[in-house]
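>>> okay, sequence plus prediction incoming.
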Amino acid sequence: MNKKQNNTFFINTLIIIITNFVVKMLGLINKIAITRMLGTNGMSLYVLSFPTIMLFISIAGFSLNITISKLVSEAIVSRKYSPKKLVKKSCLYSVLLSFIMLILYLIFLKPLTIHFLKNEDLFYPLLAGAPLIMLVGISDGLKGYFTGIKKMHISSLGNLIEQIGRIGFSLIFLYIMLPYGIITATFFCLLALSFGEICAIIYSLIKIKKYPIESYDNTSGEGKAIIAMAVPTTTSRLIGNFTYFLEPILYTTILSYLGYKVTDIQTTYTILDAYTIPLLTFISFLPFALSTAMVPSVSEASALNKTNSLHYYIRKSLTFCLIPSIILSINLFLFANEYMNLIYGTTEGTTYIKYLTFMFICYYLHIPIVAILQASGYAKKVFITSTIIHIIRLLLLVVLSFIPCIGLNSVLIATTATMILGFIVNLIQLIKITKFRFQLSSMISLILISIIGFSVAILLKKWDVHYLFILGITSIIILSLAIWQKLIWIESFKQNFLKRKKLRENS
C-alpha cells in the first residue's frame, strides 16, 4: 500500500469517526430528553414501534448506501460502469420499492397492532413511520455516491444535519404535543425522523452541484450490478429486521401464554432494548464509521487483486475496533450502575451488563468483518450466514422462553448467543477467503495490554477513585501501549505533520 492510499484511508476514517461521535452524542442527549419527557409508557410505544418501521425501511432503502459506494468506487478505477447511470437507476429502484412497501405498510398496519403487537395504542406511532419509507432510499443513494468518490466529509455532514434536524423537530414537537397525550407526542416524535431525512436529502442535492456525477460512455450492466449487490445485502438486512420485527411479537405472545403479565413483558423488553443493549453497544459508531470508510478502499483493493492492501485493512480495522471495545468492557464491568445512571438516569437493566460486556467485544469486531466481506464481493455469503443465524435466534427465543429460570431473559440470551455465533462464522469465512492470518506477537500484546488495563482499573477502584477518572486513566494506558506496540497506526499523523511542516518551511 502506498502512502497516499494510507493517508486517504486514515483521513476518511478520522472524518467519519469524529462526525459519528458528534451524531452519537447528540442522539444520546436527544434520547435522554425523550425518555424523560415521554416516560416509561411513551418510551414503550417508541421502542415497540421501531422493529416494524425498520423492517419496511430495510427493504425500501435497498442497501443503496453500501451498494452505490462500492460500485461507484469500482467504476472510477475500472470505468466498467457509469456513476451517473448507477445513481439514476438506484434512485429509480428505490422509488418503486418504496411505493410498494408504503402501500403494504398502510394495509397491514391496523391488523398488526391489534392481532400481533396486541396494543392498539401503537397504531399512530407506527403511522408516523410511513413518510420515512419513501425518503430513506433516496437519502442512502446520495450518501453512497459521496462515499464512493471518497468525499466522506459530505456524507458524514449529511448524517450530522439529519441528526440535528431530527432532534430539533422531535423536541419542538414534544414540547407542543405533550399536553395532547402520550400517543400524540410519540407520533410526532417518530415523525421527526422523516424531517431529519429531508434535511439530509436537501443538503446532498446542494452538494451534487459542486461534485457533479460523472458519466462514462460505452458502459452497460449498471442495473444488473446494483441488483447483484443490493439484493443479497438487502435480504440479509431484511432478515435481520424481520427477526427484530418478530422478536417482540413472539416474546409477548409466548410469555403471555405462559402466564406472564403483558405489562411486565413489555417493560422488560423496553428496558433491554432501550437501556441494556444500547449501553453495551455504546461506541458502535466507531466500527460503523470505520466500515463506511473502508468500503471504497477495500472494493478497489479487491478489484485490483491487491492482497497486501486487503490484509492491511483487515488488520488495522480489527485492531482499531478491538482497542476501544476493551476499554469500554473493562469500565462497564466495574461501573455498570454508574454509567447507566449517568447516561440514562436509571439503573434499570444493569444486572446483565457485568456478565455480557466482554462478550460484546465480538459485536464490535463483527461489524468491520461483514463490511469487508460485502465490499470484497461476498455479499451472498454474508446473506446465507445471516439467514441461518437469525433463524437460530428466533428458535432460541422460543425454546428459552419455556425454561422457567430464564423466561423474561430469553430475548437477551438469544441475542447474545447468536451475535457470538455470527461473529465466529463470518471470521472463519474472512480468513478462508482472504488468506488472512493473525500475527501471534500482536495477539500476545493485546492480551497483555488488556490485563494491564484491567488490573489498573481494579486497583484504582479499590482506592475509591472516581469512575470517570478511571475511564480516562485506563484509556490513556491502553491507547499508549497500543501505539507503542504499533497496534494502532500513527503513520498518517506523521505524514500530515511532516507535510504541514514542509509547507510552512517553504512559505
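Looks like it arrived, so ask away.
>>> from here on, contacts and neighbour counts on C-alpha atoms
Noted.
>>> would you point out which residue is most central in the chain?
Nearest to the mean C-alpha position of the chain, counting by C-alpha atoms, centre = their mean, stands F288 at 5.4 Å.
>>> residue contacts, that one?
367-368 (C-alpha atoms under 8 Å, 6 or more residues apart in numbering).
>>> could you redo the last one with a cut-off of 6 Å?
Listed by C-alpha atoms under 6 Å, 6 or more residues apart in numbering, F288 has no contact partners.
>>> could you measure from it over to P368?
7 Å (C-alpha to C-alpha, to the nearest Å).
>>> could you do S297 as well?
13 Å.
>>> repeat for Q485
According to C-alpha to C-alpha, Q485 and P368 sit 22 Å apart.
>>> those two: who's more crowded?
P368 (25 against 15; other C-alpha atoms under 10 Å).
>>> for the strand or helix carrying that one, packing partners?
Assessed by DSSP states H and E, P368 sits inside helix 361-375. Applying 3 or more C-alpha pairs under 6 Å, 6 or more residues apart in numbering; DSSP states H and E, one finds that helix 361-375 makes contact with helix 285-303.
>>> switch to 10 Å and redo it
When contacts are defined as 3 or more C-alpha pairs under 10 Å, 6 or more residues apart in numbering; DSSP states H and E, helix 361-375 packs onto helix 64-78, helix 222-257, helix 285-303, helix 307-344, helix 379-401, helix 410-434.
>>> who touches both of S297 and P368?
Y313 (C-alpha atoms under 10 Å, 6 or more residues apart in numbering).
>>> burial count for A417?
Applying other C-alpha under 10 Å, we find 15 residues neighbouring A417.
>>> any idea how far it is from L356?
For A417 relative to L356 (C-alpha to C-alpha), the value is 10 Å.
>>> same question, I133
I133 is 34 Å from L356, by C-alpha to C-alpha.
>>> and here is the other one:
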Amino acid sequence: MPQRSFFHGAMVLIAASLVTRIMGFAYRIVLTRMIGAAGIGLFQMVFSVLSLILTFVTAGLPVAISKLVAEAIVQNDRVRVERILRVSVTVILSMAGVFTVLMWFGRHLIFHYWLTDPRAYPTYICMIPIVAVIAVSSIYRGYFQGLQDMSPPAWAAILEQTVRIASVWVLAAYFIHYSIAYAAAAAMIGMVLGEIAGLLFLVVQQRYRGRLSVILSDAPARSLESAQQTLHAIIEIAAPVTLNRLIGSLIFAIEPVLVTRSLLKAGISTSTATALYGQYGGMAIPLLVFPTVFTSSLAVNLVPAVSEAIADDKRSRVDARLNQTFIATALVGLPASVVLTVFAEPLCRIIFGESSVGPILALMAPAGFLLYLQGPLTGVLQGLNRAGMVTLNSSIGGVLRLLFVYLLASRPHLGILGVAIALTISVTITTGLHIWTTYRMIGFSVNFADIGKILVATTVVLAVLTVLVPHPAHVTAGPLTAAIFAGVIVYFALLCAFGVLTVARVSRLPKIGIPLARVVRWMPFAH
C-alpha cells in the first residue's frame, strides 16, 4: 500500500477518537454530577472485571486478525484471509458462550468474594450480556484494521458513544431516585446498548465495503500457505498478546480490590474508599489519558502498517513509522503533561466539580508523555512479532504497580495519593523497558533535534501560562480556557518557526493537510 495510507488511517481514527472522547467527557461530566464519585467507583469496580473476562474471550485474536489480514492482502491470498476469519470466529464465539454462562452461574461467588462494595452487584448483572457483543465486534474491527480501512470502526465508535450517552442520561436520571447502585447499573446498560448499535453498524459495513470477493477479486483459488501454517501464525501472535492483556487485565481487576482494602487498612471507611477510587479511576485517569486519543489511534494503525512493511521487506518504512509516531506523541504529550500538571486542580474543579481530585491528577500528569508513548511502542513491537516482549515489560510494570499500591495506599498520610504514585512509577518503568526493547530490535530512528525543539516550545508555553494564570487555584472556566487557547497558538507558532511543522510535512496529512499548510505558511519564520 502507498505510504499515504498510514496517515489516512491514523487521521481517520484520530478524528473519530477525538469526537468520541469529547462526547465521552460530556457524558462522564453529567454522569459524575448525577451519581457522584461513589457511583463512578461502583461502575469502575465492575468494569475492571469486564476487562479481565474480555481478555479470555477475545484471546488476542483481533490483533492477530489485523496483522495477518494485512499480510495476506499484500500477498493477494484470499483463501488465507478466509481461513484466519474462520478460526477466529470459532474461537471467539465459543469463548463468549462459555464465559457468559460462567458469569451468570458464578455471580454469587463474585458478589461474596470479589466485589468489595456489595452495591456494585446490580452493575455486574447488567454487564453480563455485553461480553458476547464486544467479542463479535472485535472480529469486525480487527478485519477492517487489517484492510487498513479505518472508517467503519471509527463511525461505529461514534455511534456507540452516541447511543450510550443518550441511554445513560435517560436511565441514570431515572434510577438515581432509587439508589446509587441502580444508577451505576444504568450506566452499564447504556454501555450495552451502545455496543449493540456499533456491532450492527459494522455488520452492515462489512456487507457493503468489506467483502473479500470484491477486495481480492483476482486472487488465486489456493493459499500460499497450508492450514497448519495459518493456525501456527495465529497462535504465534495471539498467544503473547493474550498473555499480555491477561496480565494487564488481571492487574486492572485486582487494583480496585487492592486499593479499597489498602484504604481500609489506612483507616478509611468502605463507602469513602469507593468514592476515592471513583475519583482516581473515574475522574483523574480519564483526564490523564485524554491525549491518548491521538497516540492510541497511531498504535492501532501501526500494527498492520509495520506488518505490511516487514512482509514487503521495507525496513526503512518501519524506521520512518517509528520516527513519525515518536514525534507525533511528543507534539501532543509534552504540552499535555504540562497543562495537566499545572492546572490539575482547576480542571478537576471546573469539569467534575471535585477539586479534591486535583492532587491525584497532579501526581500522575508529569509521567503523561511516557504513558502516551506506551501504545505506539506496543504497536511497533507487535507489528515486529515481538508481542512477547511487550508482555514481559508490561508484567514487570504492572506487578510493581500493585506492590507500590499495597505499600503506599495503606499509609494514612498518603491514602489514594499512594495509588497515583504507584501508577507513575509503573508507567515510567514500563515505557523505559519498551524503549529499550525497541532499540535492541530495530534501533531508535528518532529525530532528537525535533524533540529538543518541542521541549523548548513546551517550556515557553509553560512560562506563558504561568504569566496568564498566576493563581490557578482561583481561576474560573473562561480565563482558563482563554489561557490554554493562547498557549496553543504560541506553541503552534514556535513549532512552525523551529521547523518542526513545515509546509511539506503538514501537506501530507489527508483531508486537513492543504488548509493546514496554508496556515503554516502564514506563520512568522515558517519553513
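That came through fine. These numbers were taken from a predicted model, which means no experiment stands behind them.
>>> which residues do A417 and L356 of structure 1 both contact?
Residues touching both A417 of structure 1 and L356 (C-alpha under 10 Å, 6+ apart): there are none.
>>> what sits against K150 of structure 1?
So K150 of structure 1 contacts 8-9, 12, 69, 72-73, 144, 293-297 (C-alpha under 10 Å, 6+ apart).
>>> now restrict the residues you listed to buried residues only.
Listed as buried from these are 9, 12, 69, 72-73, 144, 293-297; burial here means 16 or more other C-alpha atoms under 10 Å.
>>> how is A449 of structure 2 assigned, secondary-structure-wise?
helix (DSSP: H, G, I helix; E, B strand; the rest coil).
>>> OK, contacts around the equivalent of it over in structure 1?
Residue pairing (TM-score structural alignment): A449 of structure 2 is matched to S441 of structure 1. Residues near S441 of structure 1 by C-alpha under 10 Å, 6+ apart: Q485.
>>> next, format the helices and strands packed on helix 361-375 of structure 1 as CSV and append distance to N41 of structure 1.
Converted to CSV, these look like this (distance: least, C-alpha to C-alpha, whole Å):
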stretch, distance to N41 of structure 1
helix 64-78, 34
helix 222-257, 16
helix 285-303, 28
helix 307-344, 16
helix 379-401, 24
helix 410-434, 20
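>>> mind checking the end-to-end distance for stretch 216-235 of structure 2?
25 Å.
>>> scratch that, stretch 273-280 of structure 1 is what I was asking about
11 Å.
>>> kindly name the residues of structure 2 that line up with it.
Residues 281-288 of structure 2 are matched to stretch 273-280 of structure 1 when aligned by TM-score structural alignment.
>>> again, but for stretch 86-105 of structure 1
With TM-score structural alignment applied, stretch 86-105 of structure 1 matches the range 84-103 in structure 2.
>>> buried residues in the matching stretch?
For stretch 84-103 of structure 2, the neighbour count (16+ other C-alpha under 10 Å) marks 84-85, 88-89, 92-93, 95-96, 99-100, 103 as buried.
>>> tell me where the stretch 51-200 of structure 2 has helices.
With DSSP state H, counting those that start in this stretch, the ranges of helices along the stretch 51-200 of structure 2 come out as 61-74, 78-105, 107-113, 121-127, 130-146, 151-175, 180-209.
>>> show me what the third one is packed up against.
Yep, that's helix 107-113 of structure 2 we're talking about. On a contact count with 3+ C-alpha pairs under 10 Å, 6+ apart, helix 107-113 of structure 2 meets helix 78-105, helix 121-127.
>>> with structure 1 superposed, average distance for it?
Superposing on structure 1 and averaging over aligned pairs (mean C-alpha distance after the TM-score superposition for structure 1), helix 107-113 of structure 2 comes out at 2.4 Å.
>>> and for the first one?
The superposed helix 61-74 of structure 2 is, by mean C-alpha distance after the TM-score superposition for structure 1, a mean 1.5 Å from where its aligned residues fall in structure 1.
>>> pretty sure R411 of structure 2 contacts F404?
No: using C-alpha atoms under 10 Å, R411 of structure 2 is not in contact with F404; the gap is 11.1 Å.
>>> check contacts around the nearest residue to T276 of structure 1 once chain neighbours are set aside.
Distances taken as C-alpha to C-alpha, 6 or more residues apart in numbering place G349 nearest to T276 of structure 1, at 5.1 Å, with adjacent residues excluded. The contact partners of G349 of structure 1, by C-alpha under 10 Å, 6+ apart, come to 268, 270-277, 279, 336-337, 340.
>>> redo that, cut-off 8 Å
By C-alpha under 8 Å, 6+ apart, the contact set of G349 of structure 1 is 271-272, 275-276.
>>> next one: S138 of structure 2
S138 of structure 2 neighbours (C-alpha under 8 Å, 6+ apart): 58, 62.
>>> could you find the counterpart of it in structure 1?
With TM-score structural alignment as the criterion, S138 of structure 2 matches D140.
>>> between I133 and L356 of structure 1, who's got more neighbours?
Between I133 of structure 1 and L356, I133 has the larger neighbour count (other C-alpha under 10 Å), namely 28 against 19.
>>> burial measure for the nearest residue to the more buried one once chain neighbours are set aside, as a count.
Excluding the flanking residues, the one nearest I133 of structure 1 by C-alpha to C-alpha, 6+ apart is I57, at 5.3 Å. By other C-alpha under 10 Å, the residues close to I57 of structure 1 number 26.
>>> so which strand or helix has the closest residue to T252 of structure 1 other than its chain neighbours?
Spatial nearest neighbour of T252 of structure 1, chain neighbours left out: I265 (6.3 Å); criterion: C-alpha to C-alpha, 6+ apart. Assigned by DSSP H and E, I265 of structure 1 falls within helix 262-271.
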